[in-house]
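Visitor: I'll drop the sequence and a predicted model, then ask my questions.
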Amino acid sequence: MLTLKLLIFNSILATLSLATPCLALPLSPGDRVKVNIPEGEEFNGIFEVNLNGDLEIPYISPLPVLGLEPEEVQNNLTTVLIDGAFFQPSFLRVNISVVQWAPIVVFVSGATFLPGRVFINELSPGEKTQPPVPVAGQYPPNRYLAAAIRDAGGVTPTADIKNVQLIRNRETRIINMSGVLTGEPFEDVALIAGDRIIVPDSGTMHNDLVRPSQITPTGVKVFLSNLTQPSTSNASSGVGRDATSFPYGARFSQAVVAANCAGGTRGTNAGRKAVLATTEQLTGKTTYIERNVNDILMHSTNDTNNPFLKANDSVVCYDSKVVQFRDIIQTILAPIPILRDLLK
């Protein structure tokens, strides 16, 4: 009976070990590691993983380390040194620690705003020029899956973040990243150079994805124009020469307010019109919608009437019919004083 319980317990432990993700970061080209072997000074030093994914340590053949965790590299180096008769097994002690994590290149495709080749964990100017400080245990927060998706522009509102694909060495792994938005734990996988990430497109709009997060844009820039009423210029309307930034998830109505297209005298301004123009980045096709300013603010009930703003959208405000009629009358009457003065 005791033997059966032990077998069951060991089976549970084995299952948990397979289900629990490994938190160690695998090595990639450019990573720098420190090798320390007591009484083995000829093998000690700081070494960089070369483009082939090997460590070039003196007196031994290049040691493959690409995709391996530091502990695995430590065990492999121990085996190589013992098999090469450099040390006796009872006396050999090998320690390998990472002293600098390099930037790496991964490839992101699918439902992101800027798919393509992504360079993550880029070093600061000081780190590029100064030798690495031999401090073990450094943590690179920008060499993980969420950082790569963020650097690819973030996911689009139609992304299926429950089935993100990570392809490494021709093996595909499905990762559920919905915890990024809900606060639940999720597996943020450590990446190595050459990893491929595919974010599937669900074909359905998900409004919960249109807000700032670790895998969505933090904001968008929109061009605003409001030339006459209720203000006489963009400067007095608080509209700058460059695009105005909005938090990701802002809507058409908020751009209308930011452009000072709303407010003022109801009789002249409530009937103003606002146009939202959107240009698709890939096709160059421009679409637009026109809405009454008062309706946008008071009667918008869905995404069609009051859509989310996209990067590089343009919002233009036009005066009401009352103001247009007034301007026409003023144009007609303007020459009268001049003619009267001439006749005098």
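Guide: Good, I have the coordinates. Numbers count the residues shown, from 1 in each chain.
Visitor: Please make it C-alpha for all contacts and neighbour counts, starting now.
Guide: Fine.
Visitor: For the stretch 1-150 of the chain, just list every one of the strands.
Guide: Assigned by DSSP state E, counting those that start in this stretch, the stretch 1-150 of the chain shows strands spanning 32-36, 45-48, 54-55, 63-64, 95-100, 104-110, 116-120.
Visitor: Turn the ones you listed into TSV, including distance to Thr244.
Guide: Converted to TSV, the strands of the stretch 1-150 of the chain look like this (distance: least, C-alpha to C-alpha, whole Å):
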stretch	distance to Thr244
strand 32-36	42
strand 45-48	44
strand 54-55	48
strand 63-64	50
strand 95-100	39
strand 104-110	28
strand 116-120	27
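Visitor: Dump those into JSON lines; add mean neighbour count and distance to Leu4 as well.
Guide: Listed next are the strands of the stretch 1-150 of the chain as JSON lines, based on neighbours: other C-alpha atoms under 10 Å; distance: least, C-alpha to C-alpha, whole Å:
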{"stretch": "strand 32-36", "mean neighbour count": "20", "distance to Leu4": "44"}
{"stretch": "strand 45-48", "mean neighbour count": "18", "distance to Leu4": "49"}
{"stretch": "strand 54-55", "mean neighbour count": "22", "distance to Leu4": "45"}
{"stretch": "strand 63-64", "mean neighbour count": "16", "distance to Leu4": "42"}
{"stretch": "strand 95-100", "mean neighbour count": "21", "distance to Leu4": "39"}
{"stretch": "strand 104-110", "mean neighbour count": "21", "distance to Leu4": "47"}
{"stretch": "strand 116-120", "mean neighbour count": "18", "distance to Leu4": "49"}
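Visitor: Use this one as the comparison:
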Amino acid sequence: MDDSICRARAILGTILLGLILTGCASAPTPDNRAEARWMPQQEELETAREQCVPGRPAQMDPALDHVPATDLRREGDMLGPGDRLRIQVVGDDGRLSRAYVIDDYDRLELPGLAPLDTRGKTLRQVETTLAERLVEAGLVRPLPRVVDVSLMESAGLSVPVSGAVFQAGTVRIGERARETLVGQREGPASGDANSERSVAAAIRAAGGARPDADLTRIRVVRGQRWTELDLSGLLDGTRLGDVRLSPGDRVIVPSTACFDERLVRPSPLTPPGIRVYLSNLSRPAASNANSAIGKESSSLPYGTRLLQGLASANCIGGSAMNAHRQAVLISANPLNGRSVVIQRDIEGMLEHAQRDRINPYLMPNDAIACYDSRAMNARDAIALFGEALGSAATAILIDDLAQ
């Protein structure tokens, strides 16, 4: 009888030890490729950090001509689809003089005339060409300023944006609500200022400049010409330097291949905020809803770091038994697309004086997960053991401990 009890105790003790050891495991230990980390704060504290040397931007197509930025600033805006024009013809009885909209094919159509191609033309160029057409058609006499063409409203335009932005691609800028359109409330008017048809607006629409962007060498391509802009002054308000864009323009944001934390904050060139995915199933929460994780807690200002994100996910504070919880940050290297998983001891970061060196910045679409402490995992293992073996096993353990 005593032997059977001893064997039972040994078996139960072995099972209990295995469960406890299994339960003591906390967050997974991630293994990342060497090229996955791109932010200095993603490294471990004891890792030696090399100084990143910014790279030079790629060479432009030699077929394109480089021009000073002042040349583009001096040019009038090119007309494009959706622009509204007011045309006044001298001596006209109202047949030709009215408002017109340039169609999707860059054509301006007036009664009695063949469609006028406005692609790549400024307002004054269209006015000159239209006057020549009217004289040739015999609709007006060749008088000075026989036609007056004025801009009532500049429409939005599509701009391809590539390079060191979070969402490279073709973006729409300069779109406005109908109630704000010129002439909708004030009646006939001339002149328009669409401040959202700019390089900065295009970069923001493409998700904003990444921390590796070279803001001193932003390229704008217009036709067969290109220029280089220094928009770094928009970050601190020291200078403007922006350029209004025209239909057909392209924007290229070069990369330095280096992380610059000065760019990780809201500005006219960077995102105002980011969306982060949060998961907190640690004790006592049984779901994200119980952890009070909602839309507001997962929408954070750009420049938020991991510790602030953990506080937003309610992963900081609470029972001392659940101290030294683990957190995992899932991110991606935008330079090569490699995913990177960073593990941190939450209380260890709070206690360490060098926490800023290991507290990564959060990027758009990052994910944060919280894990219970080892003590809580061991507690769950013991509880699971008790539930599985019932009161008899518990009595044996108590008797064993009493001896």
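Guide: Arrived safely, thanks for sending. Computed from a prediction, not measured in an experiment: that's the story for all the values here.
Visitor: So after superposing, what's the score?
Guide: Overlay of the two chains. TM-score (TM-score structural alignment, normalised by the length of the first structure): 0.80; 323 aligned residues with a C-alpha RMSD of 3.5 Å.
Visitor: just so I know, which of the strands of the stretch 1-150 of the first structure lies nearest Leu6 of the first structure?
Guide: strand 95-100 (34.4 Å; C-alpha to C-alpha).
Visitor: on average, how far is that closest one from the matching bit in the second structure?
Guide: Taken over the aligned residues, the distance from strand 95-100 of the first structure to the second structure averages 2.2 Å (mean C-alpha distance after the TM-score superposition for the first structure).
Visitor: in the second structure, what residues pair with that strand?
Guide: Strand 95-100 of the first structure corresponds to residues 148-153 in the second structure, going by TM-score structural alignment.
Visitor: doesn't Leu108 make contact with Thr118 of the second structure?
Guide: Yes: contact status for Thr118 of the second structure versus Leu108: in contact at 6.8 Å, counting by C-alpha atoms under 8 Å.
Visitor: Next, show the common contact partners of the two.
Guide: Residues within reach of Thr118 of the second structure and of Leu108 at once, by C-alpha atoms under 8 Å, 6 or more residues apart in numbering, are Ile102.
Visitor: Contacts only, for Val49 of the first structure.
Guide: Leu27, Ser28, Pro29, Gly30, Asp31, Arg32, Val33, Leu55, Glu56, Val65, Leu66.
Visitor: possible to save those as JSON lines with distance to Asp201 of the first structure?
Guide: JSON lines is the format used below for the contacts of Val49 of the first structure (distance: C-alpha to C-alpha, whole Å):
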{"residue": "Leu27", "distance to Asp201 of the first structure": "31"}
{"residue": "Ser28", "distance to Asp201 of the first structure": "30"}
{"residue": "Pro29", "distance to Asp201 of the first structure": "32"}
{"residue": "Gly30", "distance to Asp201 of the first structure": "33"}
{"residue": "Asp31", "distance to Asp201 of the first structure": "34"}
{"residue": "Arg32", "distance to Asp201 of the first structure": "37"}
{"residue": "Val33", "distance to Asp201 of the first structure": "39"}
{"residue": "Leu55", "distance to Asp201 of the first structure": "40"}
{"residue": "Glu56", "distance to Asp201 of the first structure": "43"}
{"residue": "Val65", "distance to Asp201 of the first structure": "35"}
{"residue": "Leu66", "distance to Asp201 of the first structure": "31"}
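Visitor: most neighbours, which of those residues?
Guide: Sorting those by how many neighbours each has (other C-alpha atoms under 10 Å) puts Ser28 first, at 28 neighbours.
Visitor: so what corresponds to it in the second structure?
Guide: In the second structure, Ser28 of the first structure lines up with Gly80, judged by TM-score structural alignment.
Visitor: Pretty sure that match sits against Pro247.
Guide: Yes: in this structure Gly80 of the second structure lies within contact range of Pro247 using C-alpha under 8 Å: 5.8 Å.
Visitor: hey, what's in contact with both of those two?
Guide: Listed as contacting both Gly80 of the second structure and Pro247 by C-alpha under 8 Å, 6+ apart are Leu157.
Visitor: Could you pull out the helices in the first structure for me?
Guide: 2-19, 70-83, 125-129, 145-151, 179-182, 252-258, 266-269, 293-298, 321-333, 335-343 (DSSP state H).
Visitor: looking at these, which is buried most?
Guide: Ranked by mean neighbour count under mean count of other C-alpha atoms under 10 Å, the helices of the first structure are led by helix 145-151, which reaches a mean of 23.
Visitor: Please tell me how far it is from the chain's geometric centre.
Guide: Here helix 145-151 of the first structure is found 5 Å from its chain centre; the criterion is C-alpha atoms, centre = their mean, to the nearest Å.
Visitor: now swap in stretch 127-143 of the second structure and tell me
Guide: 50 Å.
Visitor: distance between the ends of that stretch?
Guide: 13 Å (C-alpha to C-alpha, to the nearest Å).
Visitor: residues making contact with it?
Guide: Val90, Gly91, Leu113, Leu116, Val146, Val147, Asp148, Val149.
Visitor: Counterpart of Gly237 of the second structure over in the first structure?
Guide: Match for Gly237 of the second structure (TM-score structural alignment): Gly183.
Visitor: got the contact list for that match?
Guide: So Gly183 of the first structure contacts nothing (C-alpha under 8 Å, 6+ apart).
Visitor: Quickly note the distance from the aligned partner of Val251 of the second structure in the first structure to Leu342 of the first structure.
Guide: The alignment partner of Val251 of the second structure in the first structure, by TM-score structural alignment, is Ile197. In this view, Ile197 of the first structure and Leu342 of the first structure are 77 Å apart by C-alpha to C-alpha.
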